[in-house]
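1. A structural model of the following input is requested.
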Amino acid sequence: MTRKLRIVHCFRSPVGGIFRHVRDLSAAQTAAGHAVGIVCDSTTGGDFEARLFAEVEKTLELGVKRTPMQRHVGIGDLLAAWRTYRIVKAMRPDILHGHGAKGGVYARLFGTMMRLSGQKPARVYSPHGGSLHYDAGTTTGRIFFALERLMDRFSDQILFVSDYERRTFEAKVGKPHSPSHLVHNGLNADEFIPVPPRTGAADFLYIGMMRDLKGPDLFIDGLALAEKSTGRRLTAVMVGDGDGLDRYTAQARELGFGERVQFLPAMPAREAFALGRIMVVPSRAEAMPYIVLEALAAGKPMIASAVGGIPEVFEESSPALTAPDASAIAAKMSLALADETAYLAAMPATAELRARFGADVMAREIEEAYLACLSS
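-> Just a heads-up that it's a prediction; the model follows:
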């Protein structure tokens, strides 16, 4: 092992891909002998996330510290930031790694403040999409990108999870002044074991946050259009939590699906994979979503929006890729149903996925980036 590092991961919302990324990275770093801790929001997440925290906290030498963090910028940020700063400072990190927009600001701001008091943590930032989803032509977008340009000056390393994310950063914010690297998200070895659909599994499966950015409404509308075009009574399972859940439930009911679209709360992805035969990721925007990698590694045939870093997982000619549009998604649903065996055969090979998106590859490359910060 190289020197033992004190690593603190800071982010706001402990749900979805960022939380998954931090859990995997923390586990790999702990296994490598480093002291790792997590600092995040205490007001986000439900019972599922609470169980995940209970599992991960047992393994982290620096523990899990949760404190209220606002999603949007406001006057309450001042108190929240000061409270979070004191927590992070007491953990004495060598590496302060911020994830997402809020975590990225906190890590670089706190790391700079700590340097004034004698500590010298390396300030690392992973956008995970975050503020990069905003339109550069809007007032909100201009404010966020100006803040990104300012905080870039206080970064020691920026880690992008997809080439799309890197290109978007350069287009909207500018070429980073700090060193940057592309490190894809990675999966653990046991996630490359196939998960067959259970008897009576639904035709289609959605797993994700119940919010418009992830496209649940496109999934439901696409399902209705595919039902009309195929003449088959289709079924689906939608797994996830979020503010839009009641609205999507009503949408499915109004389109006549009733109980043929089943809504279930968030659960481990590999448990959910058995509930449907064909996975659909209808996102309007993404960086590099874990759910795409997880589903492919589990042997699921997939339909996925060609947004963000998703196309980097597939070949350009892959039938899996679609526009984030209900009609386009419906056409792909019909194609997949016509010959499910042939459609599955067109997905990326498992060996290729493991070589490009293994957790061991991800952890090794991120550790090399940390060490480069400390030696500069």
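2. make it CA atoms for all contacts and neighbour counts henceforth
-> Noted.
3. From Ala50, how far off is the residue of the chain positioned farthest from its centre?
-> Taking Cα atoms, centre = their mean, the residue of the chain most remote from its mean C-alpha position is Gly231, at 35.5 Å. Gly231 is 43 Å from Ala50, where distance means Cα to Cα, to the nearest Å.
4. Quick check: the residue farthest from the centre of the chain vs Thr199, distance?
-> Using Cα to Cα, we find Gly231 at a distance of 22 Å from Thr199.
5. ok, now which ones touch Arg284?
-> Shown in contact with Arg284 (Cα atoms under 8 Å, 6 or more residues apart in numbering): Asp212, Leu213, Lys214, Gly215, Ser305, Val307, Pro324.
6. which SS class is it?
-> Secondary structure state of Arg284, per DSSP: H, G, I helix; E, B strand; the rest coil, is coil.
7. Just the element for Ala266, please.
-> Counting by DSSP states H and E, there is no helix or strand that carries Ala266.
8. again with Ser318
-> Ser318 belongs to no helix or strand, assigned by DSSP H and E.
9. Report how many residues lie close to the closest residue to it other than its chain neighbours.
-> The shortest distance from Ser318 to any non-neighbouring residue, by Cα to Cα, 6 or more residues apart in numbering, is to Ala346 (7.0 Å). When neighbours are defined as other Cα atoms under 10 Å, Ala346 has 16 of them.
10. How about the one 3 residues further on?
-> Counted with other Cα under 10 Å, residues neighbouring Ala349 total 13.
11. Strands of this structure, residue ranges please.
-> Applying DSSP state E to the chain gives strands spanning 6-10, 35-41, 63-67, 95-99, 122-126, 157-160, 180-182, 202-207, 236-239, 261-264, 276-281, 302-305, 321-322.
12. Second input sequence below; structure requested for side-by-side comparison:
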Amino acid sequence: MTDRNDPHAPADGKLRIVHVFRSPVGGIFRHVRDLAEAQAAEGYSVGVVCDSSTGGAREEELFQQLVPHLELGLHRTPMKRHVSPTDFLAFLRLFRRIKALNPDILHTHGAKGGVYGRIIGTLLRVFGSSVARIYCPHGGSLHYDPATRSGRMFFRIEHFMERLTDAFIFVSRYEADTYARKVGAPKKPWRIVPNGIRDEEFDPIETEPAAADFLYIGMMRDLKGTDVFVDALARLRDRRGVAPTAELVGDGPDKARYEEQVRRLGLDTTTRIHPATATRKAFAMAKVVVVPSRAESMPYVVLEAAAAARPLVATRVGGIPEIFGPESVRLVPPGDVEALADAMAEQLDDPRRASEDASRLREIVRPRFSIDHMTEVVSALYRDCRAGRPAPGLDKRPIL
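-> Sure, this is the predicted structure:
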């Protein structure tokens, strides 16, 4: 909670925190929910502002669970993913809503939320507010190739936006290094704060009696490697003469294309596709979890699968090697169908070894990724930004 002896604290002693992001799906949404709930439990006043046109039934269910923790409310308004003529109208709506909330902290997440929130925070300062502007990329624009026109444009925007930023939070060393390489080493205070998970997520999960061989759970888009996973299923079928069974769980812009891919490859009798559902419920549906991503930052699904001791196949991208630690030798190259199929076959064919691998990874993850630590470090950064001093304990190592 806010220190009441702090001259920068709000008059009522309750720091007013508003989280701003675009898309209420996937890792960003999980990160904001966890942080908002923990901050509310610490006694802060918390609000959330995000897009109203993204998400489905599962996201609505999660919002209903979150709302009781939001003293400053849930505010949803349309925000396009890409640059659009409607952005100015969206900005005006957001400005009015956020100004009315009178935040002490604007914690922005992702590329679009980061631009909207930090510009709004800067305008609020012009009108006399002392709001602190925090930015966490969560991958976002950092996934773009700097050799492309769009990549160069986004990185120029990111570079400019640092002027409107009081501190950065990166969820992995990979994300911090990527920002430094593509945008430039940040001159403002920054901290690496890995995603955290709850104690109960380390409880074991009982696999369903009729469980499939493999599970993919996450956003249905090429960035997450959904197409590579389906191709690997076909490759295993061609090698063995019998297709493995699989469950695909999630929603996203390319879902219809993957349904067509499953039919085209003749996998429709052994592969089922479901809407998004609770992660631990999905884990019980299959023997092995597969995370075939082409790009990541610090994916929750890997942390959740590791905590639940689920046999796991994942790619060597983003912060995943940081999660696996000494077990990272098991990771496979992104986009490599043959390597993914090999790793999937190894986990399926030797259940005892798969279980031992999962148990070792669980013990690696347990002491390093907690919501309590995540919240504590973020709160300290808030206090230091509002006090106008460099945040103590910032990671001073150079990032390249």
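13. Of the strands of structure 1, which is nearest Pro194 of structure 1?
-> Closest approach to Pro194 of structure 1 among those is made by strand 276-281 (12.3 Å; Cα to Cα).
14. residue range for the closest one in structure 2?
-> For strand 276-281 of structure 1, the aligned range in structure 2 is residues 286-291, judged by TM-score structural alignment.
15. average offset between that stretch and structure 1?
-> Comparison of stretch 286-291 of structure 2 with structure 1 after fitting gives an average deviation of 0.4 Å (mean Cα distance after the TM-score superposition for structure 1).
16. Please list all residues in contact with the residue positioned nearest the centre of structure 1.
-> Residue closest to the average C-alpha location in structure 1 (Cα atoms, centre = their mean): Gly17, at 2.4 Å. Listed by Cα under 8 Å, 6+ apart, the contact set of Gly17 of structure 1 reads Pro289, Tyr290, Ile291.
17. Quick check on those residues: which are buried?
-> Buried by 16 or more other Cα atoms under 10 Å: Pro289, Tyr290, Ile291, out of the contacts of Gly17 of structure 1.
18. on that earlier part again, now the strands of structure 1 in TSV, with mean neighbour count and distance to Asp24 of structure 1?
-> Listed next are these as TSV, based on neighbours: other Cα atoms under 10 Å; distance: least, Cα to Cα, whole Å:
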stretch	mean neighbour count	distance to Asp24 of structure 1
strand 6-10	25	12
strand 35-41	23	12
strand 63-67	17	15
strand 95-99	27	13
strand 122-126	27	15
strand 157-160	23	16
strand 180-182	18	17
strand 202-207	24	19
strand 236-239	24	22
strand 261-264	17	25
strand 276-281	26	22
strand 302-305	24	23
strand 321-322	22	27
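19. Distance to Leu353 of structure 1 added to the ones you listed, as TSV?
-> What follows is the strands of structure 1, written out as TSV (distance: least, Cα to Cα, whole Å):
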stretch	distance to Leu353 of structure 1
strand 6-10	26
strand 35-41	28
strand 63-67	31
strand 95-99	24
strand 122-126	22
strand 157-160	18
strand 180-182	17
strand 202-207	20
strand 236-239	24
strand 261-264	29
strand 276-281	17
strand 302-305	14
strand 321-322	17
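20. quick one, which of those strands is nearest to Glu312 of structure 1?
-> Closest of the strands of structure 1 to Glu312 of structure 1 is strand 321-322, at 10.7 Å (criterion: Cα to Cα).
21. Over in structure 2, find the residue span the closest one aligns onto.
-> So strand 321-322 of structure 1 sits over residues 331-332 in structure 2, by TM-score structural alignment.
22. So which residues make contact with the matching stretch?
-> Val313, Ala314, Thr315, Arg316, Pro321, Ala339, Leu340, Ala343.
23. Now do the helices in structure 1.
-> Secondary structure of structure 1 (DSSP state H): helices at 16-31, 47-57, 76-90, 100-116, 139-152, 163-172, 216-230, 245-254, 269-272, 290-297, 326-338, 340-345, 350-357, 359-375.
24. Show me which positions of the second one end up buried.
-> The reference is to helix 47-57 of structure 1. Across helix 47-57 of structure 1, burial judged by 16+ other Cα under 10 Å covers Glu49, Phe53, Val56, Glu57.
25. tell me which of these is nearest to Pro319 of structure 1?
-> Using Cα to Cα, the buried residues of helix 47-57 of structure 1 come closest to Pro319 of structure 1 at Glu49, 33.9 Å.
26. To which residue of structure 2 is that closest one aligned?
-> Match for Glu49 of structure 1 (TM-score structural alignment): Glu59.
27. Can you tell me the closest non-neighbouring residue to Leu72 of structure 2?
-> Of all residues not flanking Leu72 of structure 2 in the chain, Gly47 sits nearest, at 4.3 Å (Cα to Cα, 6+ apart).
28. Verify the stated contact: the one you found with Arg76.
-> No - judged on Cα atoms under 8 Å, Gly47 of structure 2 makes no contact with Arg76 at a distance of 10.9 Å.
29. Tell me who's in contact with Gln39 of structure 2.
-> So Gln39 of structure 2 contacts Ser45, Val46, Thr375 (Cα under 8 Å, 6+ apart).
30. Is it correct that Pro301 of structure 1 is in contact with Phe273?
-> No - taking contacts as Cα under 8 Å, Pro301 of structure 1 lies outside contact range of Phe273: 10.7 Å.
31. That concludes my questions; thank you for your assistance.
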